[in-house]
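Chemist: the following block contains a protein sequence and its predicted model.
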Amino acid sequence: MRTRFLLPVMAMLVALAACTPAADMGEGEPAGEMAAEEAEAPSSTVQSELLNDLATLREKYVGLAEAMPESEYGWRPADGVRSVSEVYMHVVAANFGLVSTVMGTEPPEGTDAAWYGQDAESITDKATVVEALGASFDYMAAAIESTGDDAWDNAVDLFGPNSVRGAMTFTLAHCHEHLGQSIAYARSNGVVPPWSM
């Protein structure tokens, strides 16, 4: 009984295996060349990986900040915990502050210094918060884009000895940490993150 079932299944698998290389191969392309092309990974650099991650973070933060009603910007899950707007502005201040420390650059001319000052978390106006979020991620992107391949291993001091690459990775990890917090805040207030609809 078992053999009667297994034989047709095995015959079908052998037939599929025999057809697969022919279906995958381009006309006149030797099998060895095709396998080598498929094995090559797309080229990637520290810069491109950081920029890809940063673009996703920017889209999610700005989208979530826009989706959250301004009436909930003062909401906090408990006393002594940052509110919605305080979390967003904490991220803004960190983006400007950490990147300027790591890259040795100043925020662009015209950037409101209140966005990255000690009182940044006191900003609660939704339009200002959304604008500041976008600007902070744009500043980070410009700093990453201006960093040459040979600079990523340079030593910097960010909470101790680090490399530029490590410090920027830390900065993006900080953004991810607070994105998770912001998602929980949004869902606690009945707001579905726009990208998960």
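Modeler: Arrived safely. Residues are numbered from 1 along each chain as shown.
Chemist: from now on I want contacts and neighbour counts done on CA atoms only, so please keep to that.
Modeler: Will do.
Chemist: now do the buried residues in stretch 137-157.
Modeler: For stretch 137-157, a neighbour-count test (16 or more other Cα atoms under 10 Å) marks Phe137, Asp138, Tyr139, Met140, Ala141, Ala143, Ile144, Trp152, Val156 as buried.
Chemist: taking the residues you listed, tell me the two that lie furthest apart.
Modeler: Asp138 and Val156 (21.8 Å; Cα to Cα).
Chemist: mind checking the SS state of the residue nearest to Asp157 when sequence neighbours are not counted?
Modeler: The shortest distance from Asp157 to any non-neighbouring residue, by Cα to Cα, 6 or more residues apart in numbering, is to Val102 (7.5 Å). Counting by DSSP: H, G, I helix; E, B strand; the rest coil, the backbone at Val102 sits in helix.
Chemist: quick one: contacts for Val102?
Modeler: By Cα atoms under 8 Å, 6 or more residues apart in numbering, the residues touching Val102 are Val156, Asp157, Leu158, Val164, Ala167, Met168.
Chemist: dropping in the other structure now:
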Amino acid sequence: MEKIRKVFTLAFVLMIGLGLQANLSAQTTMEEFSAKWENGKQFTLEVVDKMPDDLLDFKPHESAMSFREQIIHLASASAGISQNFLNGAQPTFDLGAKPVSKAELKSFVTACYDYTRSTVAALSAQQLAETIDIFGMRGTRRQVVALIDDHVTHHRGAAISYMRSHGIEPPRFRAM
């Protein structure tokens, strides 16, 4: 039942993202995406660093993902979507990994972010403009790139709210 809920939640978020992303105005080039993505990776790693080890499995409600699950989900979904919809090669790491320690979690986040960045960078302008089927909808691969970015932001924001609920000041946001 929990797995079905997660699948429906992801599908809902992706559906909204594709529906709202008619064009990609926040990043007009893949070089800009790459720089923004690297910044997001560093920000995510800082968020993980700030959360105490004893709170990695905190969840605000029994139906919510834990902090650790939010981070694993945002990372693995990015790489999984990249592999399945952006012509990604077989990852050299386990997309289904369940990191236990903070060091393992940070290593997994880094691997997923780096995989996504290199997959996106390998796409030609023609491939980015191709319309594909994704989760029962149609969109360009460029829209899928924006969807991945929005999805990460959504789940990282949830993880940050978990920190704040314990009085922990999150790392300062920087967009560039």
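Modeler: Received the coordinates, thanks. Quick caveat, the model's predicted, so the values are computed rather than measured.
Chemist: which residue lines up with the residue nearest to Asp157 of structure 1 in structure 2?
Modeler: Aligned counterpart of Val102 of structure 1 in structure 2: Phe85 (TM-score structural alignment).
Chemist: okay, now Leu51 of structure 1: neighbour count?
Modeler: 17 (other Cα atoms under 10 Å).
Chemist: aligned partner of it in structure 2?
Modeler: So Leu51 of structure 1 corresponds to Ser34, using TM-score structural alignment.
Chemist: so its match touches Arg117, yeah?
Modeler: Yes - when contacts are counted by Cα atoms under 8 Å, Ser34 of structure 2 is listed as touching Arg117 (6.2 Å).
Chemist: quickly find the element holding the residue nearest in space to the middle of structure 1.
Modeler: Nearest to the geometric centre of structure 1 sits Asp53, at 3.1 Å (Cα atoms, centre = their mean). Using DSSP states H and E, Asp53 of structure 1 sits in helix 46-67.
Chemist: just the helices in structure 1 please.
Modeler: 2-24, 31-39, 46-67, 84-103, 126-145, 164-188 (DSSP state H).
Chemist: can you redo those helices as TSV with distance to Tyr116 of structure 1?
Modeler: TSV is the format used below for those (distance: least, Cα to Cα, whole Å):
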stretch	distance to Tyr116 of structure 1
helix 2-24	54
helix 31-39	45
helix 46-67	17
helix 84-103	4
helix 126-145	9
helix 164-188	15
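Chemist: just name the most buried of those helices.
Modeler: Most buried of these by mean neighbour count (mean count of other Cα atoms under 10 Å) is helix 84-103; its value is a mean of 23.
Chemist: that helix versus helix 164-188: what angle between them?
Modeler: 170 degrees (axes from the mean of the first three to the mean of the last three Cα atoms, to 10 degrees).
Chemist: can you tell me what sits against the helix holding Asp53 of structure 1?
Modeler: Contacts of helix 46-67 of structure 1 (Cα under 8 Å, 6+ apart): 88, 126, 129-130, 133-134, 137, 141, 144-145, 147, 149, 152, 165, 168-169, 172, 175-176, 179, 182-183, 186, 191, 193-195.
Chemist: wait, which of the helices of structure 1 is closest to Tyr73 of structure 1?
Modeler: Comparing the helices of structure 1 by their distance to Tyr73 of structure 1 (Cα to Cα), the top pick is helix 84-103, with 4.9 Å.
Chemist: average offset of the closest one relative to structure 2?
Modeler: Aligned to structure 2 and superposed, helix 84-103 of structure 1 gives a mean residue distance of 0.9 Å (mean Cα distance after the TM-score superposition for structure 1).
Chemist: when you align them, which residue in structure 1 goes with Ala121 of structure 2?
Modeler: By TM-score structural alignment, Ala121 of structure 2 lines up with Glu145.
Chemist: and the match of Val102 of structure 1, how close does it get to Leu147 of structure 2?
Modeler: 11 Å (Cα to Cα, to the nearest Å).
Chemist: got it, and His61 of structure 2?
Modeler: 26 Å.
Chemist: and Trp37 of structure 2, by the same measure?
Modeler: Separation of Trp37 of structure 2 from Leu147 of structure 2 (Cα to Cα) stands at 13 Å.
Chemist: enumerate every residue touching Ile134 of structure 2.
Modeler: Applying Cα under 8 Å, 6+ apart, the residues near Ile134 of structure 2 are Phe85.
Chemist: residues in contact with the nearest residue to Val152 of structure 2 once chain neighbours are set aside?
Modeler: Excluding the flanking residues, the one nearest Val152 of structure 2 by Cα to Cα, 6+ apart is Leu74, at 5.0 Å. Neighbour list for Leu74 of structure 2: His151, Val152, His155, Arg156 [criterion: Cα under 8 Å, 6+ apart].
Chemist: which position in structure 1 aligns with the third one?
Modeler: Meaning His155 of structure 2. Using TM-score structural alignment, His155 of structure 2 pairs with His178 in structure 1.
Chemist: which residues sit in contact with that match?
Modeler: Going by Cα under 8 Å, 6+ apart, the list of residues near His178 of structure 1 reads Val87, Val91.
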